[in-house]
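Colleague: prediction below, plus the sequence it came from.
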Amino acid sequence: MKCPFCGHDESQVVETRLSEDNTSIRRRRQCSACDKRFTTFERAEVTMPAVVKRDGRRVDYQRHKLRESVNLALRKRPVKTQDVDDAIARIEVRLLSQGSREVPSHQIGEFVMRELQNLDKVAFIRYASVYRSVDDIEAFKLLIDQAHAEGK
């Protein structure tokens, strides 16, 4: 591992532990040349399935798009960042556990709605109203009833 400070190729691992989200290994390293310390993360490389859009296009899965979508629904809501990280991790586990090389985008949307329903009812309604193209008050009322009924 190259030192980010001096570029030297050798460093020693001083400490190893699981990351906070238990999905990677955090290593503290010390450069053999300049003695400065830095942190690296080791994560298993997995191939996420391709996303099949409604129009049939296939695109690479992009974690940041999922996070942006969830964060937009949760905007100004009292939900901890760790809870959001955990929800995204659960969605990704579901995607990987299917074992498919492709996943329809609507299935990801359903996974997001399930997680948002558990995190924050208002965020669930925000997301679901856009995702399901709710355009009248009766459809909105059904969403609210669904959020209330499944929250019990």
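Modeller: Structure's in. What do you need? The structure displayed is predicted, hence computed values, not measured ones.

Colleague: C-alpha from now on. contacts and neighbour counts both.
Modeller: OK.

Colleague: quick check, A123 in contact with V112.
Modeller: No - applying C-alpha atoms under 8 Å as the test, A123 and V112 come out as separate, 10.5 Å apart.

Colleague: what's the first helix or strand after the longest helix anywhere in the chain?
Modeller: Determined from DSSP state H, the single longest helix within the chain is helix 81-97. With elements assigned by DSSP states H and E, the helix or strand that comes after helix 81-97 is strand 102-104.

Colleague: from the contact counts, what lies against that next one?
Modeller: When contacts are defined as 3 or more C-alpha pairs under 8 Å, 6 or more residues apart in numbering; DSSP states H and E, strand 102-104 sits against strand 50-52.

Colleague: ok, and what's touching the strand it packs on?
Modeller: Applying C-alpha atoms under 8 Å, 6 or more residues apart in numbering, the contact partners of strand 50-52 are 58-61, 101-105.

Colleague: okay, pairing it with this:
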Amino acid sequence: MLCPQCGLSETRVIETRTSDGGKVVRRRRECPSCSHRFTTYERVEERQVLWVVKKDGRRESFDRCKLLRGLMRACEKLPVPLDVLEDAACRIEGKLRERESGEVLSMEVGDLAMDELRRINKVAYVRFASVYREFTDLSNFAAEIARLIEEREDKHDNH
């Protein structure tokens, strides 16, 4: 694997972990020349193209990197490790690929992303929801936050 810092082709693996139920291999690597550390992911290449149907009817192929960028943007400046978001993106993609149809609505992708973010970080969830649901004023934010507070209180009451 080429070092992204200096281009040396002989980097060494210092840690290997699996995620997403063994479907993804995450490797921490280090360059012996410049000591730069970086992470690589190995996954099976899917043969079936998964199509996402947008709100306006356009179709585009599913892009896990685009999904991950959206999750990362929602978590900017929050203490959420990248591997947690990688695992979330893998779970979302896995759920989408389990369906019989090779097409999914963009709304379904967004709903799954919101479910993951709700579990990972509530602030990231509200950020994502504000863009995804197109919040137009403070009352939309207030309603979503009130819903989260109610969920938390319900959990505490049931425990």
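Modeller: Alright, I've got the coordinates. Remember, it's a predicted structure, so these values are computed and weren't measured experimentally.

Colleague: buried ones among the contacts of strand 50-52 of the first structure?
Modeller: Among those, those classed as buried by 16 or more other C-alpha atoms under 10 Å are 58, 61, 102-103, 105.

Colleague: just these now: which is nearest E15 of the first structure?
Modeller: Y61 (33.0 Å; C-alpha to C-alpha).

Colleague: now do the strands in the second structure.
Modeller: With DSSP state E, the ranges of strands along the second structure come out as 12-19, 24-30, 37-43, 51-53, 59-61, 103-105.

Colleague: if we can go back for a sec, quick check: buried residues in the longest helix of the first structure?
Modeller: Buried residues in helix 81-97 of the first structure, counting neighbours by 16+ other C-alpha under 10 Å, are found at 84, 87-88, 91-92, 95-96.

Colleague: and it, how far from the chain's centre?
Modeller: When C-alpha coordinates are averaged (C-alpha atoms, centre = their mean, to the nearest Å), helix 81-97 of the first structure and its chain have centres 5 Å apart.

Colleague: which residues touch it?
Modeller: Helix 81-97 of the first structure is contacted by residues 21, 48-49, 66-67, 70, 103, 108, 111-112, 115, 119 when judged by C-alpha under 8 Å, 6+ apart.

Colleague: quick one: it to the second structure mean distance?
Modeller: Superposing on the second structure and averaging over aligned pairs (mean C-alpha distance after the TM-score superposition for the first structure), helix 81-97 of the first structure comes out at 1.1 Å.

Colleague: which one is H148 of the first structure nearest to, not counting chain neighbours?
Modeller: K121 (7.8 Å; C-alpha to C-alpha, 6 or more residues apart in numbering).

Colleague: can you check A128 of the first structure too?
Modeller: M113 (6.5 Å).

Colleague: near that neighbour, how many other residues are there?
Modeller: Neighbours of M113 of the first structure under the rule other C-alpha atoms under 10 Å: 21.

Colleague: return the distance of the residue most central in space within the first structure relative to D135 of the first structure.
Modeller: Centroid-nearest residue in the first structure, with C-alpha atoms, centre = their mean: I88, separated by 2.9 Å. For I88 of the first structure, the distance to D135 of the first structure equals 28 Å [C-alpha to C-alpha, to the nearest Å].

Colleague: now do R43 of the first structure
Modeller: 43 Å.

Colleague: check R28 of the first structure too.
Modeller: Distance, R28 of the first structure to D135 of the first structure, by C-alpha to C-alpha: 52 Å.

Colleague: neighbour-wise, which of these two wins?
Modeller: R28 (16 against 10).
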